[in-house]
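Student: Provided below for reference: sequence and predicted model.
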Amino acid sequence: MHALLRLLILLSTARKRPKLSMFETSSVPMRALLTDIDMAGHINNGMYFSLFDLGRFDLMVRAGVWDEMKKNKWTPVVQSETITFRKSVVFNQKFTQETRILGMDEKSIYFEQRMVVDGEIYVQATIATRLLSKEGPVANEKILATMGLGPPEDLVLPEWVARWRADTALPGARRPAPHLWV
């Protein structure tokens, strides 16, 4: 529930912050709250993904993508994510959450997100996302056309991300995925 409250606050304040292109980096100042931490006194590993959701919403609102999503009734979903922890963000510690689009392929938009304390990376995640409509997944070309954009020429999806995505993918939702340990 606290993440929902944070989301509502973020959505109401993001519009007051400087506008961004969807290919720029969003930086959101935050503080580790009591509801974020676990028994060890640092942000719970699962909570990072909830906080990263907020960073993507900030970028979408400030880049104008959020309004287009609402107008077109598109819903954002996460398809895959991976995270690396370097240092712990502890209770009441200030940090910034940095979010940028890492690249795109024919199916997904990939984000790189970081928790940064005093200019130092503490946590980094890579997240594969899509937008869905009632008709199904929205093509990235349609998203870019709706925004009146093309991807920057220097926006090249790192090879390791493509391999990670292929190596960890489950079958599509319309194909069987039997639960068998092998």
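Tutor: Nice, I can see it.

Student: only C-alpha atoms from now on, for both contacts and neighbour counts.
Tutor: OK.

Student: buried set for the host helix or strand of Leu4?
Tutor: Assigned by DSSP states H and E, Leu4 falls within helix 2-14. In terms of neighbour count (16 or more other CA atoms under 10 Å), helix 2-14 has its buried residues at 7, 10-11, 14.

Student: let's bring in a second one:
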Amino acid sequence: MYPFVRMFYQAWKNRNAPKLGLFESHHSRHVCMPWDIDLWLELNNGRTLTIFDLGRVPMSIRNGTAKVAKDGGYSMAVAGASVRYRRRVTTFQTVDMVTTPIGFDDKFLYIEQSMWDQTGECCNHILLRGAVIKKRKLVPPKELFDLMDPTLESPELPAWVQNWIAADDTRPWPPTR
């Protein structure tokens, strides 16, 4: 089941947090609960993606995109992701999450997230492509961001992000059945 209680808690906890600029990082702390684990008694790989939601939603509240999207009739959806799993996260382990929007292009916005253990080691890392949607159609992120600041431009996307975009563009769609 989706962690609605944890999501509401994160939103409540961050309701009075200082506002963030669009490209500033949101930091949050999370605990791996018994219902988050797999057969190997570690954070399930799919659940990791869900827990990353717990960083993105409060970030969008703090940087203002959630309100602007709601007021303008926009929604956002995950449109692609690349994840690296490097260290185990076990039951009741606390992780620090960093969520950072890194830019956008004419189709998508890009967000980087990572989870860190208490020794400072990175446990996992995700590059996420987000879609901005209005009336069930994909729209350029700039359309949404213009409601926040019409002069806003994306920082140049890092080379590794551009390489990921280019590599993903070579992937056939739809896939062969």
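Tutor: Received it, and whenever you're ready, just let me know what you need. Owing to the predicted nature of the structure, the values given are computational and were not obtained by experimental measurement.

Student: what's the TM-score for these two chains?
Tutor: The TM-score (TM-score structural alignment, normalised by the length of the second structure) is 0.88; 174 aligned residues with a CA RMSD of 1.9 Å.

Student: how much does the helix holding Leu4 of the first structure stray from the second structure?
Tutor: In the superposition against the second structure, helix 2-14 of the first structure averages 2.2 Å from its aligned positions (mean CA distance after the TM-score superposition for the first structure).

Student: give me the angle between the next helix or strand after that helix and helix 2-14.
Tutor: Downstream of helix 2-14 of the first structure, the next assigned helix or strand under DSSP H and E is strand 26-31. Going by axes from the mean of the first three to the mean of the last three CA atoms, to 10 degrees, strand 26-31 of the first structure is angled at 130 degrees with respect to helix 2-14.

Student: quick one: contacts of strand 26-31 of the first structure?
Tutor: Here strand 26-31 of the first structure makes contact (CA atoms under 8 Å, 6 or more residues apart in numbering) with 20, 55, 58-59, 91-100.

Student: could you double-check that Phe23 of the first structure lies in contact with Arg100?
Tutor: Yes. Between Phe23 of the first structure and Arg100 there is a contact under CA atoms under 8 Å: 6.7 Å.

Student: going by distance to Thr129 of the first structure, which of the buried residues of helix 2-14 of the first structure wins?
Tutor: Leu7 (18.2 Å; CA to CA).

Student: residues in contact with the closest one?
Tutor: Leu54.

Student: then Thr25 of the first structure?
Tutor: Here Thr25 of the first structure is in contact with 59, 98-101 (CA under 8 Å, 6+ apart).

Student: switch the cut-off to 10 Å
Tutor: 55, 59, 97-101, 112-113 (CA atoms under 10 Å, 6 or more residues apart in numbering).

Student: quick one, helices of the second structure?
Tutor: Taking DSSP state H to define them, one finds helices in the second structure at 4-13, 45-62, 65-72, 141-148, 159-169.

Student: nearest to Val83 of the second structure, of the ones you listed?
Tutor: Once the helices of the second structure are compared by CA to CA, helix 45-62 is nearest, at 8.8 Å.

Student: does anything pack onto that closest one? Which helices or strands?
Tutor: helix 4-13, strand 26-31, helix 65-72, strand 74-85, strand 94-104, strand 109-116, strand 122-134 (3 or more CA pairs under 10 Å, 6 or more residues apart in numbering; DSSP states H and E).
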